[in-house]
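Enquirer: the following comprises the amino acid sequence and a computationally predicted model.
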Amino acid sequence: MATKQESASVPDAYAELESRVERIANITAGAGVLRWDQEVMMPEGGTPARAKQLSTLSSLSHEELTDPEIGELLDELEDAELDDDRAAVVREIRRKHDRATSVPTELVEEISEATTNAHPVWTEAKEAADFETFAPTLENLVELKREYAAHIDPDADPYAVLFAEYEPYLDLETAERVLERLRDELVPLIDAIADSDVELGGAFDGEFDADRQEELSRDVLDALGYDWDRGRLDTAPHPFSTGTQFDARVTTRFDEEDLLGSITSTVHEFGHANYTLGLPDEGYGTPLGESRDLTVHESQSRLWENHVGRSEAFWEFFLPTAAERFPALADVSPRAAYEAANQVYDDNVIRTEADELTYHMHIIVRFEIERELISGDLDVEDVPQVWNDKYEEYLGVRPETDAEGALQDIHWSHGSFGYFPTYSLGSVLAAQLYAAAEDEVGDVDAQVRQGEFDDLNGWLRENVHRHGAKYTTPDLVERATGEPYSADAFIDYATEKYGRLYDLDG
């Protein structure tokens, strides 16, 4: 316990720590804008300079975080009497500082430059459907990330170390347990759907002008309450959202034969941006103004995409707006739109185009492959073959090209090994949060049917967004829902929803 003399210095030590942390946050946010620019509007020839710029910022951020004076401030505050907010800030910075001080600055720079240079290589390889073009780059990234993990904890499973980069408070064993349960519960459900006589889909067949799709995407963002004063909509080959509570940007993509895909993609990215915009302004620059890692972040995007955007109530509300942009939809009923939005098709090989159920099989494939890559049990050159074999085993479909197979995702070009499980973990949490919101807010569907989203969003603001990273993931979930993190709500939701859609009890 701190002495009175030590306690007197606590305010000064905390203020200094907070000042240093805000500087790191500003560097990180600046790098985020440069990465956004690279994927949205940077000229193709800009990569060499951008790689150097991002490498420099990454090095600066790392040097700031590993400064011995930060360690001294943390030591001084370790046993001090702090309120809950300040204690959370110290906890989060201590975790980041301890990880960062384990990794040499030179390696951080090397990884940053390698991932920036990897982006155009991945893009070229995907366009040519040629994995061999990307293989040397991927092999280098795997080696760099193994080295990174070894510096942090040489005695731990390197994949567990990398997974903790994205979800530090739900351990890898929890992730494995949830993924196994999804596989055990969803595969029989998917098989039963395949055997069902019910056929869904067809409501969105046709061609839809890309410019009008963009207008419709803006309509849906307007309807959901996106803050245009702190955001913008652009296009990117791989949709994403990025930013801070003062500037949270959304990207989407348009396929003239897939109107539904652009709508669900836009709603998904809205969920991410909405969470970011809901973080407290006064917390900016500290963990109190940062999101609670990727499981929670993904829960927000999947909640809005699946529980709202794929609901029958949403289509009763939004279909008239879609029909104004595309008169060919005038004869489509809300029920038909709802059924099309929830069609299950296990013959799809593209993760981002997957339905709500088979999506998790796509995640499991990636999870299993990247675990073996990092452990050294799988050689990079064998990834396409193993990828295709697993797709055939889990989904009964085999990618015809590398672009449809192991090159379809951007994540590995970012060096993001351990990221994929958070998609399924977030989907599970989305169901748990939505069920808790319904218990407290009342009939959410009735509100959505009227285009009223304030109560649902208000519940999320109160129970998730405003806390930033104050609580660990398990604590945040239990505070918001009254229950420990669990797949129960998702399994119940999926079984009931798809049982009705496909008449599985009839």
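Expert: It's in.

Enquirer: CA only for contacts and neighbour counts going forward, please
Expert: OK.

Enquirer: quick check: longest strand of the chain.
Expert: Counting residues, the longest strand found in the chain (DSSP state E) is strand 247-252.

Enquirer: against which helices or strands is the longest helix seen in the chain packed?
Expert: Longest helix in the chain by number of residues (criterion: DSSP state H): helix 4-40. When contacts are defined as 3 or more CA pairs under 8 Å, 6 or more residues apart in numbering; DSSP states H and E, helix 4-40 sits against helix 47-65, helix 68-78, strand 241-244.

Enquirer: out of these, nearest to Ala114?
Expert: helix 47-65 (7.9 Å; CA to CA).

Enquirer: and the closest one, what's buried?
Expert: Buried positions in helix 47-65, judged by neighbour count with 16 or more other CA atoms under 10 Å: 47, 50-65.

Enquirer: comparison target, given below:
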Amino acid sequence: MPATTDDATDAPQAYRELLEHYRRYSNLNKASGVLSWDQQVMMPEGGAPARSQQLSTLSGLQHELLTDEAVGDALEALADADLSDEQAAVVREIRREYERSDAVPQELVEEVTATASEAIEVWEGAKADSDFSQFAPTLEKLVELRREIAAHIDPDREPYAVLFEEYEPYLDLETAERVLTRLREELVPLIEDIGESDVTLPRAFDGGSYSTDAQESLSRDILDRLNYDWERGRLDTSSHPFTSGSQFDCRVTTRFLEDDPLSALTATIHEFGHAFYNLGLSQDHYGDPLGESRDLSVHESQSRLWENHVGRSQPFWELIGDDVRETFDVDADDETLYEAANVVYDDNLIRVDADELTYHMHIIVRFEIERDLVNGDLDVEDVPEVWNDKYEQYLGIRPENDAEGCLQDIHWSYGNFGYFPTYTLGSVMAAQLYAAAEDDLGDLDGDIRAGEFEALQEWLRENVHRHGARYTTDELVEVATGESYTADYFLEYVTEKYGQLYDL
């Protein structure tokens, strides 16, 4: 086990015992992650029944380790111990996980894991056939199981609020609602103004066909430019792009659409942001909370920062313009490519391909539906119709089938209810972090244009990554930016950027 910079040898015996238990739990958790990655990337189609049992067994062992009586005893012994700030943070994070896990029966944990593992294959088949009815019974079971978990953790609170804390324990659901409401109120008029603008941005890639080999080659070249560490990572394809791994091994996936190379490009950069965060976590603290990421809002801030503030910026398209023209044989200058990468689509049904503005309407739809599902205010069988109605209400478009509607995302097949708001919370945080980095570093546009990303990357390493889970989310934002968490920077950023693009 790597030595830690905050030496545990001077800590109480209970602290050392607590770390030993937690590190074993953490390693099982990471092993499960590798099996899950394999299931989505490499596993033969027939492997799901065995894989569900394997993951179920591992989840049971994880639960058993985390809720061991010795962990509870150690936490009790450390309640009033004299600990360093870092040690106190470790105890805080383990205590939070322990208390949530200890409230849930192990057999329920194993059942949820097995059901979710099997659900991935069911979802993929239902999406391929565009038939929600194939997935509905599995989704209903997952919703029921997650409600049970929420009831065990806190039966007196709204189930969805309890589940949301699994992904973002420190920015509460009221904060998420406040941010989502403000964005809906301020982005909808901006989107409407764009729709009424006389400016029509070019769609430089429309009508073309772009080979997956060419797209993969460009994706790898861009990961090279962004300093992705291939000795600790890899790029593969999956039905839904994702990132999996630790500071020693963090892998990204993307997907290629032959009629839309922008989809793979933005997805790859987005996943790079997740991987770059993981790879920047403390290696000395591998296996303890100081070597773990700070929950999903912060994780999404890293992916959205790289995808949008870097990957959709004008300097970035000036940097990669020649590569894009050569790879795809498109006749478009850098300005045209930049504009094409930032079209606000009034007809896009797919979240992962959405622009920066309408993206958050996609999130709001999912948030409202999954909250009603979990809280018992919406029946599973009614999801497709409600989904389509909300798309018409918020985006002015209506899906023609389930594949481009309520089956497009994989998250519910994992049983991940409460995950979606973190995308928007992270986008808001990304703008605040990028503004702070720009204040500290100066001309980031010039760095991006020159392909020099080291200064920004070092700033993120210093102000975000190295802290792991030492700080709560709001504390980390304050440490990194000097201000409390706010949506002001995001709204200023998109208003200025899209005001210029659409001559508002």
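Expert: Cool, the structure landed. For clarity, every value in this text was computed on a predicted model and none was experimentally measured.

Enquirer: got TSV for the helices and strands packed on helix 4-40 of structure 1, with distance to Leu107 of structure 1 too?
Expert: Below are those laid out as TSV (distance: least, CA to CA, whole Å):
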stretch	distance to Leu107 of structure 1
helix 47-65	9
helix 68-78	19
strand 241-244	25
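
Enquirer: so which of the ones you listed is nearest Tyr471 of structure 1?
Expert: That would be, of these and by CA to CA, helix 68-78, which comes in at 17.4 Å.

Enquirer: report how many residues lie close to the nearest residue in space to Asn401 of structure 2 that is not next to it in sequence.
Expert: Spatial nearest neighbour of Asn401 of structure 2, excluding adjacent residues (CA to CA, 6 or more residues apart in numbering): Ser130 at 6.3 Å. Ser130 of structure 2 sits with 20 neighbouring residues when counted by other CA atoms under 10 Å.

Enquirer: can you tell me what Ser130 of structure 2 aligns to in structure 1?
Expert: Matched to structure 1 by TM-score structural alignment, Ser130 of structure 2 sits across from Ala129.

Enquirer: OK, contacts around Tyr169 of structure 1?
Expert: 472-474 (CA atoms under 8 Å, 6 or more residues apart in numbering).

Enquirer: go with 6 Å
Expert: Thr473 (CA atoms under 6 Å, 6 or more residues apart in numbering).

Enquirer: which stretch of helix or strand covers it?
Expert: For Tyr169 of structure 1, there is no helix or strand it lies in under DSSP states H and E.

Enquirer: could you check how far the counterpart of it in structure 2 is from Pro315 of structure 2?
Expert: Tyr169 of structure 1 maps onto Tyr170 in structure 2, with residues paired by TM-score structural alignment. Distance, Tyr170 of structure 2 to Pro315 of structure 2, using CA to CA, to the nearest Å: 35 Å.

Enquirer: please apply the same query to Glu185 of structure 2.
Expert: Distance from Glu185 of structure 2 to Pro315 of structure 2, by CA to CA: 30 Å.

Enquirer: quick one, which of the two is more surrounded?
Expert: Counted by other CA under 10 Å, Glu185 of structure 2 and Pro315 do not tie: Pro315 has more neighbours, with 22 against 11.

Enquirer: with adjacent residues omitted, what lies nearest to the more buried one?
Expert: Per CA to CA, 6+ apart, closest to Pro315 of structure 2 is Arg449, 4.5 Å.

Enquirer: number of residues surrounding the one you found?
Expert: 18.

Enquirer: that one and Ile320 touch, don't they?
Expert: No. Using CA atoms under 6 Å, Arg449 of structure 2 is not in contact with Ile320; the gap is 8.9 Å.

Enquirer: relative to Phe367 of structure 2, how far out is the residue lying closest to Phe164 of structure 2 once chain neighbours are set aside?
Expert: Distance criterion CA to CA, 6+ apart; nearest residue to Phe164 of structure 2, sequence neighbours excluded, is Gly418 at 4.2 Å. When distance is defined by CA to CA, Gly418 of structure 2 is 7 Å away from Phe367 of structure 2.
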